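Trainee: sequence first, predicted coordinates after that:
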Amino acid sequence: MENVTIIGAGNGGVTAAYHLAKNGIEVCLYDNPKFSTQVDAISDSGKIVALSEHHGEKMMLSGSAEIKIATTDIKQALSFSKNVVMVCPSFAQEIFFKDMLPYLTSEHRIVIMPGNYGGLVLNKMKEDAMMPELNLTFIDCISIPWACRIVEPGVICIMGLKSFLPLSIFPKENTTSDLLDTLKKLIPIPIEVLDDPIEAGLENINFGGHPLLTTLNMGILENFEGNYNYYRDCCSVATANAAAKMDEERLAVGKSWGYSLRTELEAMNALYDSSYETVYDFNRASTTHVKINSAPASSKHRYITEDVPYLLVPCYELAKSKGIRVPIVESCIHIASAYNGENYFKTGRTLEKMGISQQ
């Protein structure tokens, strides 16, 4: 039987543990002792429950699944399986990886959801730690497979599931048929293998929809405390036009680095098996996204604190290295930095942090 260790017990991590266990894979779920609420609840009950209905909306993949181990012991977690799926905010990747390093072997494969250039950053951390003998394999996914939420400790709801999941394998020479077979078991939807973590980072569909729409709507988001549907209510004709211009900047950066990227609309239609004619139509009517009746309530939400420093800043840096202007991306970073009193140009994921030389 295949087994897996899930690192991170947030919305995506608990859902990953549930779905993979439901598919017959033995699961160890880990989180840091400081954030043990989910792990403690699941350890006590021995299972995760997925609701069939939530707030009057029908959910997917309902039922319960037994979890083999739920722990806050990182050594125990990494000894459980060579297959590791890290599902956490990008800012936590380095924190988790620092704790993981002493217990990792060259047999470990680390799937990162979402990657956001994480494979490059974690590989550089390994090199900086003077561990050349440690030949790790990093798999950067552009997102997570599920639209999901934790309802209460050990209880989730799954609103939707992507049709497939693009990902990269780094170093590329570690790609084997055995690895691909394992990934097809660990990722419960079809996969698409991209060239490298840079392409995977640029293909993340959160790029425009999250940080730009959140930035443009911050006044109403804060004043109404996020009590409405983000995708339907924050996307207007005008904001969709701005997002389209921002997407053109991303596509230009990708082209300068040799990638033929999907447009935001192409990606969303492909991932959710839909055929909307505009991004505006998708956000207003997507059957998956209209179920999520919530929105960011402040500038400290991950749509800003994760997507700006870990998606927009790398794009800006990749553009700058090729002499390309990305004024909307740059403006969004400046505004988000002003919102939170932080210079995301410095604290975000720079080429130096990714181990990429200026070209």
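Mentor: Now that the structure is in, tell me what you want to look at.
Trainee: only C-alpha atoms from now on, for both contacts and neighbour counts.
Mentor: Fine.
Trainee: show me where the stretch 101-250 of the chain has strands.
Mentor: Per DSSP state E, counting those that start in this stretch, the stretch 101-250 of the chain has strands spanning 109-113, 137-141, 146-152, 155-161, 165-170, 191-193. These are given in chain order.
Trainee: now, of those, which is deepest in the fold?
Mentor: Across those, averaging neighbours per residue (mean count of other Cα atoms under 10 Å) puts strand 137-141 on top, at a mean of 28.
Trainee: now the angle from it to strand 109-113?
Mentor: Put simply, strand 137-141 runs at 20 degrees to strand 109-113, going by axes from the mean of the first three to the mean of the last three Cα atoms, to 10 degrees.
Trainee: JSON lines please, covering the strands of the stretch 101-250 of the chain and showing distance to S177.
Mentor: Converted to JSON lines, the strands of the stretch 101-250 of the chain look like this (distance: least, Cα to Cα, whole Å):
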{"stretch": "strand 109-113", "distance to S177": "14"}
{"stretch": "strand 137-141", "distance to S177": "14"}
{"stretch": "strand 146-152", "distance to S177": "26"}
{"stretch": "strand 155-161", "distance to S177": "26"}
{"stretch": "strand 165-170", "distance to S177": "12"}
{"stretch": "strand 191-193", "distance to S177": "13"}
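Trainee: try it against this one:
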Amino acid sequence: MHLASLLVAESSLLRVSARQKEEVIRLLIESLAQTRGVDVPLAIKDITSRERKGTTVFSGERNGVAVAHAVTAACKQVLLAIAVIPDGISWNRSDGPRLKVVFVLIAPPQAHGLYLKALSRIGHLCEADKMIDALTQANSVGELIARVSEGEASLGEIVTDDGMPSFCVLGAGHGGTAMAGHLSMLGCKVNLFNRTKARILPVKELGGIDVRGVVSGFAPLKKVTSDPAEAIFGMDILMVVVPAIGHAEIAELIAPHIKDGQVLVLNPGRTGGALEVAQVIRRHNPRVRPFIAEAQTLLYAARVTNPGQVQIFGIKNSVPLATLPAYHIIDVLPMIRKALPQFVPGDNILKTSLDNIGAVFHPAITILNAGRIEDTHGDFEYYVEGVTPAIAAVLEAIDRERVEVANALGIRATTAREWLYLAYDAAGRTLFEAMRANIGYNGIKAPPIIDHRYISEDVPTSLVPIVSIGEMLGVATPAMRSMIFLASAMHGVDYWAEGRTVDRLGIANMSVKEIRFLVAGADSGSSSPPSSSISQTED
């Protein structure tokens, strides 16, 4: 990574006529806000606070540059902008030297290491009058950035991983590409793995990802590969970002190569993801002991827009994360939060698995609108026009069954209505009213075809495990069972046979006490271990 890649061209300014440093800082921050969504009042407050502790001026023999900088929650990535002031400005006092170049550098707390390296690089770059003269004589912003790039060419890459964990992102779809790009821009070493070479070839040729949206810039990657051993070697955290139906295959691919202490996170786990992956890894590599975790939902709303390019529309403020067993959260979460503080502790994997709202909405809405989807190719608003009072009544029946299965396990699951209020501030006396009150659903189109992940992923990895657990514990789930039957008939696939049944999760014939013991923290040395193969020591 270089300074030139951190510079925001659209927010850098030539021929600024400001007379006071506060004015220059505000101009640059407001310009960054227009292109990068910076919280202007907070950024200015934090920069002002940092300025009171001491200003940062790098000087040559004749000229100097000022750097207004701060670590602040006002931004989501490291941002750098330049202002050139032809008449100069007195930075500290009226009789002080007049500076013609001002940098603004801001960074989120988790990118503190990259922030310090960038600040040091600016000082190195601007210790000579020749560079400062080149910046002041630039005739365009493009020329300005070219001067910076030329000046730091001999300095090499900014080494950015001090104190930050390294990541391998497994999966180069929308979410995986977004995660890899975001982590790189925070200063982490990142490898990207994908099972098919064709998808990652453009990224490999570019050497990274063109990231746009709420964070923006070029994100260089350490390795881009389809070799699982090469991808995960030496990496601290392995982020699996593939459809849940691919979790078992990914686990099988990496099982021979994963090492003790590496952290494997499913993004998200859907229902029973951590249990299934633990079974697969134990079967293929019984002696290894990685940490296994699952997120409740995906951190990003993103879309791959062109080969090697991703648009990040949003990054969630918080996503619950749970480990298997639960007590490992204190080992796993602090390391992940160094880069991604949005992850917060979840109760356990039963809670993250059963608070799976996609299980309620996706299969039923799609199946009950099958005729309309095939007739219009999905040209209607999925959550608005696709949810009538009658369909909402079916969703409520499915939701009640999910909550009852959770209750049988001693888990207080969030209802779909509660989730809509918590996630979107959408309230209603019924689920139908709450969904209609959610303006975030406006404009979201239905899938264009029936052969869609809302069925092919959510039925086997969400509905099947909930129903299977429910039946084992004596909880009736007729509405969910009906959806599994209809989905199987529509697709000509036995989703029950392919899905995450209790056998596949390794919890068949276990009591509630045994399941909770396993999830909370059973080990093979316990005096009364549960009967699951997950907890058995294999020699």
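Mentor: That came through, no problem. Everything numeric here is computed off the predicted structure, so don't read it as measured data.
Trainee: so after superposing, what's the score?
Mentor: After superposition, the two chains reach a TM-score of 0.89 (TM-score structural alignment, normalised by the length of the first structure), with 345 aligned residues with a Cα RMSD of 2.0 Å.
Trainee: so which of the strands of the stretch 101-250 of the first structure is nearest V290 of the first structure?
Mentor: strand 155-161 (9.4 Å; Cα to Cα).
Trainee: now find how far off-centre the closest one is within its chain.
Mentor: Relative to the centre of its chain, strand 155-161 of the first structure is centred 16 Å away, using Cα atoms, centre = their mean, to the nearest Å.
Trainee: which helices and strands does that strand pack with?
Mentor: helix 11-22, strand 47-50, strand 146-152 (3 or more Cα pairs under 8 Å, 6 or more residues apart in numbering; DSSP states H and E).
Trainee: give the aligned range of that strand in the second structure.
Mentor: Counting by TM-score structural alignment, strand 155-161 of the first structure pairs with residues 309-315 of the second structure.
Trainee: average gap between that stretch and the first structure?
Mentor: Taken over the aligned residues, the distance from stretch 309-315 of the second structure to the first structure averages 2.5 Å (mean Cα distance after the TM-score superposition for the first structure).
Trainee: show me the contacts for the residue nearest the centre of the second structure.
Mentor: In the second structure, the residue lying closest to the centroid (Cα atoms, centre = their mean) is L299, at 3.6 Å. Contacts for L299 of the second structure (Cα atoms under 8 Å, 6 or more residues apart in numbering) come out as N267, I315, K316, S318, V319, Q342.
Trainee: please name the nearest non-neighbouring residue to the fourth one.
Mentor: Sequence neighbours aside, Q342 is the residue nearest to S318 of the second structure in space, at 4.5 Å (criterion: Cα to Cα, 6 or more residues apart in numbering).
Trainee: what's the counterpart of that neighbour in the first structure?
Mentor: By TM-score structural alignment, Q342 of the second structure lines up with I189 in the first structure.
Trainee: residues contacting that match?
Mentor: Here I189 of the first structure is in contact with P145, K162, S163, F164, L165 (Cα under 8 Å, 6+ apart).
Trainee: same check on L186 of the first structure?
Mentor: V4, L20.
Trainee: so it versus D73 of the first structure, what's the distance?
Mentor: Counting by Cα to Cα, to the nearest Å, the gap from L186 of the first structure to D73 of the first structure is 22 Å.
Trainee: likewise for V237 of the first structure?
Mentor: Taking Cα to Cα as the measure, V237 of the first structure falls 49 Å from D73 of the first structure.
Trainee: where is the longest helix in the first structure?
Mentor: If you go by DSSP state H, the first structure has its longest helix at helix 237-256.
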